[in-house]
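Student: any chance you can model this:
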Amino acid sequence: MEKFIYIALFAPLVGSLIAALFSTQSKMVFTGWFTSFMLAVSMYASLNLLYYVYTEDISLHIVLFDWIVIGNLDIPFGFVVDHVSVVMMSVVTVVSTMVHIHSIGYMEHDKGFNRYFSYLSAFVFSMLVLVMSDNFAVLFIGWEGVGVCSWLLIGFWYHKESATWAANEAFIMNRIGDLGLLLGMFLIYWNIGSLQYDIVFAQFSTLETSTLIWIGALLFLGAMGKSAQFPLHTWLADAMEGPTPVSALIHAATMVTAGVYLVVRSNELYSLIPEVGYAIACLGAFVAIFAASMALVNNDMKRIIAYSTLSQLGYMFVAAGLGAYWIALFHLATHAFFKSVLFLGAGNVMHAMHDELDIRKMGGLHKEMKATSYIMIIASLALAGIFPLAGFFSKDKILEAAFYSDATVLWAILWITAGLTAFYSFRLVMKIFFGKANYSEELHPHEAKSFVIAAMIPLAILAVIAGWFEHSFVEFVTKILPTWETTNLEHSTAWKLILVTSAIAIFGIAVAVFKYKRDGFSKSWEDTFIYKLLSNQYYIPKIYEVCITKPYYAISVWVWKVIEIKFIDASIDGLAHFVNKMGVRFRPIQSGNLSSSLRLMTFGLILGLVFALVLSVL
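Tutor: Below is the predicted model:
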């Protein structure tokens, strides 16, 4: 099975390199289909590995080559395919393949068609390096790789200032988190002398609690940056400046969940420091309701879905923080399917509406785009957690985990968030597909191409059925993850929790359908303080601008003008002028006259002898 590991890992890289050869040339459909084919090959290999690990119940490990060998430091470039990494590999390759195919239709008129597919496949390769690595150093290579590719893809339309600004914001925010991850890695090596997962995880129990808390907090800081957790969250919504399929792949299904994967992978560490885990869960619950509240009033189609992603990441961190690692991984997988297809559906709507994003300028598109409408309704039902779709199974398990852990406040926050999620999901559906058509008569909305819809169908099916495999999933991943079962929860109590959660989700949907079937809420609502607070993202971007960005810029300008120009540059220029003037003054002694040269030599010799004599006396 070793060959499948290499195929799964390197097939996207081959596609990326081939597409890169044509990156400066005009559009070639070949690059889109070739990279999609290579992703399909990677998906086939990943699913084969999933079947093999599931049936044989073993992990596969390979060392590609010795990477860093200096003294006692020995870091191989190795990969592991076990019960956790193979799940991530399968999710990444399945979603990536469908996104690549969808992108062929979405990017068909773009001048950067070839370059786009090179970037997108390079991202998938980096993501696979991240999830398949067998040590923290190789994980960090993939971690930075997905960051670079995300920067390239967010700023893909570099002629737009808003796109380049968003790309830089995402890159800088992630650097803050990456510093934490690096410091955590340094602490691990300093105390254990290795970065290999199996060695490190086995040695964690020998370290002092204070050291473990520092390591856990620093690793989570890295997860906060990558998964856009408060206060490093602002970049995710702004990242919607990139092409919509990029949002589906990177900012919904794969890269943003890397932080959750890091916590799940490091479960042996966080199991030893439950206080840090509880802090992670509290932050996750806050982010869940915080992001959901902003989605309630936003009118940008892609940003609503982005805030939804933030909210669902909060759910995942609640589960991981409370020690329910398999539940966090389960929701990660189900969320990848229904959220990615939501973004792809939004891409279809954008094409039909000539890149319009304001949902207030849509409406009545169901009759023109029935396939997209049905798929987005299915994905929205899954997101809302309605039985029997995938989101119902994974989200309810998180709420059960919070209730079972006696984290009543966290459960209440997640329960309220479930209602808000259902409301804003169907507010989006109703404003786009139903009600009065608010778009210009000059527009003629139309359904996406058949192969684009075909690429979305597998993800929509998975959004429906993925939750049905809950028992097989838990049996599979708990071979290496801690078992978490709500065994102390009475059967009747578990059913009551399910009914209560389903009730608030159905209520949220009903309110959205009822209100937006007509004209929605009154205009006076938009004049209230709460609406302005939510629509302005709690004024956090403004606070960052006033308290961080502008002061930092002012300090930078002062340092440039005073320190660099007046001190450093002036000192160097002054030294240069001094040397030049001395050269001008001493130039006459180089007359070429032999007598003058001999006199100078004699003078220098006498001066040297006098200097030596003085030193000997002293």
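
Student: could you use CA atoms for every contact and neighbour count after this?
Tutor: Fine.

Student: next secondary structure element downstream of the biggest strand by length in the chain?
Tutor: Across the chain, the longest stretch assigned as strand under DSSP state E is strand 60-70. Remark: after strand 60-70, the chain's next helix or strand is strand 73-81, criterion DSSP states H and E.

Student: just how off-centre is the next helix-or-strand element following that next one within its chain?
Tutor: Taking DSSP H and E as the definition, the helix or strand that follows strand 73-81 towards the C-terminus is helix 85-106. In terms of Cα atoms, centre = their mean, to the nearest Å, the centre of helix 85-106 is set 15 Å apart from its chain centre.

Student: tell me the angle helix 85-106 makes with strand 73-81.
Tutor: Orientation check (axes from the mean of the first three to the mean of the last three Cα atoms, to 10 degrees): helix 85-106 against strand 73-81 gives 70 degrees.

Student: following helix 85-106, which helix or strand shows up next?
Tutor: Later in the chain than helix 85-106, the nearest helix or strand by DSSP H and E is helix 113-132.

Student: for that next one, packing partners?
Tutor: In terms of contact count using 3 or more Cα pairs under 8 Å, 6 or more residues apart in numbering; DSSP states H and E, helix 113-132 is assigned the packing partners helix 2-21, helix 29-56, strand 73-81, helix 85-106, helix 136-154.

Student: now the second one, please; I'll put the structures next to each other:
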Amino acid sequence: MEGLVYIALFAPFASSLFAALFGMSERKIFVGIVASVLLAVSFIASAMLAFYVYTTGDAVHVTMMDWINAGDLRIPFGFVVDQVSVTMMTVVTLVSTIVHIYSIGYMDHDKSFNRFFSYLSAFVFSMMVLVMSDNFAGLFIGWEGVGVCSWLLVGFWYHKPDQSREENPSISPSWAANEAFIMNRIADLGMLIGIFIIYWNVGSLQYDVVFAALPNLSGSILNAAAIALFIGAMGKSAQFPLHTWLTDAMEGPTPVSALIHAATMVTAGVFLVIRANPLFSMTPEVSYFIASLGTFVAFFAASMALVNRDLKRIIAFSTLSQLGYMFAAAGLGAYWIALFHLAAHAFFKALLFLGAGNVMHAMHDELDIFKMGGLKKVMKWSYIYMGLASLALAGIPFFAGFFSKDAIIETAWNEGTIVLWAILVVTAGMTAFYSFRQVFLTFHGDERYKAFGIHPHEMYKFVLIAMSPLAVLAVVAGFGMGGFEHFVTKLLPEYHMSEHTHHIAWILGLVVLVFAVGGIALAYKKYANGLKRDEKLESSWYYKLLANQYYIPNLYEEFISKPYAMISEMMWSKVDMKIVDATVDGIAKILYKTGDGSRKMQTGNLSNYLNWMAVGAVLLLVVAAISAAMLG
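Tutor: Alright, predicted model coming up:
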């Protein structure tokens, strides 16, 4: 089993190094093929480990080497494959393998084809380090690794300004990459503080040691550690107010969006809360805050998706909303349900993003759904895939999202948090509406793209075939919910609905279904027969509020970015240049001047040297006399 652990972990690393060998060369198709094969090897190893853990119930724990030994601090390079980590490993490697194969077709005309695969595989390797580590320090290394790789991938087309944001054309891939990187570094400071609090009070960062020591810590220390760790999770999983980077990250290539926003980076925050569940279980106030914030973000993000016109950003807002659902479940103590929704969401959301990539590829990089329509005639398979993914996202029986999302909503009712339940139910209806709004505006109605001289075409057959496992899982993954619960609750706390909830579970499910079907019906009525623009609606204050993301990016720009830049400019010109630099330059000038002056003493004339020696002797006698007088 130890060999399988290393294969699962290091196959993506080998893939990245192999692709990097050809990073500066022209496009070579075998680079993408070898990278995809190595990711498939990692998936097979992860699946074999999952089978072993499922059948035996035993975790696989390996220590590759000692990493840090300083005083009492001992941190090994150790990895643990248990019910939680192996679930993440399997989901990450499966989605990553499909994304790699997809990228062979999607990036076929890109001059940096080889470099892209190097970055993409490095991203997967960092995510595997994150989920497999047996201690908080190793998790943090993977955490920062995915941050660096996301910066490289989101800014991959650094030479290209963004043309899709007419209201803010300054947004470019490089700007979006920097925004994601900086905002996550702000959150990571909180996570570091949490790790420091844990080590200071426990003396170790190993998961098993830390979790065993938690009952001995005071409530204030537990709350401080939980809050600090969750701040890190807020950044990585783009929770309000650290959410704006996620939609701007759509400036990267679509395979990046499918990988980062479906199965890897943005789910890392949820994974952290699930992995550290012993800590969060002992801090009910912090956990309730997590559930409340997650519920708010679910509604908040869904509301912005209702009016957005950018195909990829609609799906990104959907990701943000579904992350809110996951945090709601984890905050309410249903950790295994949060993990199940994470896995199910990865399948249908990756399928949705890849389908959007097909549309973008066909539409010559156009993303405005108002300029599409009627694409199902020429993109039948992409239409089917995106339709299936949207049904799963909307929570329609009996697709994957139906089981996991309904379980989260039922949990909110079961815990007596009726307000959270109501918000999540309404959000489910909004999710169904915006999901099918984009489907109908993209694939149904009049062929608006003809007015722009676009001639769409379906994606390559091998790409469509590669996407098929995601389509199958989006349909059937929910049926494995019972087996998954039995498997993962050997490690995570069991969470059962009360008898009272079981008796009315069908009513609760029916309420959610009514909202979901109602959302789809409304979208069908408004958009299935083509785009009918409502100028009165689009000019209303609430439509503009949603279209401009509640003006939060503008607020950040006006009240954080610009003042910070202004203060930095002032500190540079007033303090750095006139005080710091001036002091350093002044010292240098004094040394230069004294050097120039004293250099005149070196004349080469013996009588001058004798005169200076006499002067020196007199000075020494004066100093000696003054010293003697003071001592006497």
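
Student: now the TM-score, please.
Tutor: The TM-score (TM-score structural alignment, normalised by the length of the first structure) is 0.99; 618 aligned residues with a Cα RMSD of 1.1 Å.

Student: picking that back up, the longest strand of the first structure vs the second structure, mean deviation?
Tutor: Relative to the matching residues in the second structure, strand 60-70 of the first structure has an average distance of 0.5 Å after the fit, by mean Cα distance after the TM-score superposition for the first structure.

Student: so which of the helices and strands packed on helix 113-132 of the first structure is nearest H444 of the first structure?
Tutor: When these are ranked by proximity to H444 of the first structure, the top entry is helix 85-106, at 17.2 Å, counting by Cα to Cα.

Student: skipping adjacent residues, who's closest to the spatially most central residue of the first structure in space?
Tutor: The geometric centre of the first structure, computed from its C-alpha atoms, lies nearest to V256 (Cα atoms, centre = their mean), at 2.5 Å. Distances taken as Cα to Cα, 6 or more residues apart in numbering put S227 closest to V256 of the first structure, at 4.3 Å, once the chain neighbours are dropped.

Student: counterpart of A334 of the second structure in the first structure?
Tutor: Residue-level alignment of A334 of the second structure against the first structure, with TM-score structural alignment as criterion, gives A324.

Student: what about the alignment partner in the second structure of A418 of the first structure, which SS state?
Tutor: Mapped onto the second structure by TM-score structural alignment, A418 of the first structure lines up with A428. Secondary structure for A428 of the second structure, judged by DSSP: H, G, I helix; E, B strand; the rest coil, is helix.

Student: and the residue nearest to the centre of the first structure, what pairs with it in the second structure?
Tutor: With TM-score structural alignment as the matching criterion, the partner of V256 of the first structure in the second structure is V266.

Student: tell me how far that match lies from L293 of the second structure.
Tutor: Distance of V266 of the second structure to L293 of the second structure, computed by Cα to Cα, to the nearest Å: 16 Å.

Student: coming back round to it: run a quick neighbour tally on the residue nearest to V256 of the first structure.
Tutor: 30 (other Cα atoms under 10 Å).

Student: so what's the equivalent of it over in the second structure up against?
Tutor: For S227 of the first structure, the equivalent position in the second structure is taken to be S237, counting by TM-score structural alignment. Listed by Cα atoms under 8 Å, 6 or more residues apart in numbering, the contact partners of S237 of the second structure are 243, 265-270, 320, 323.
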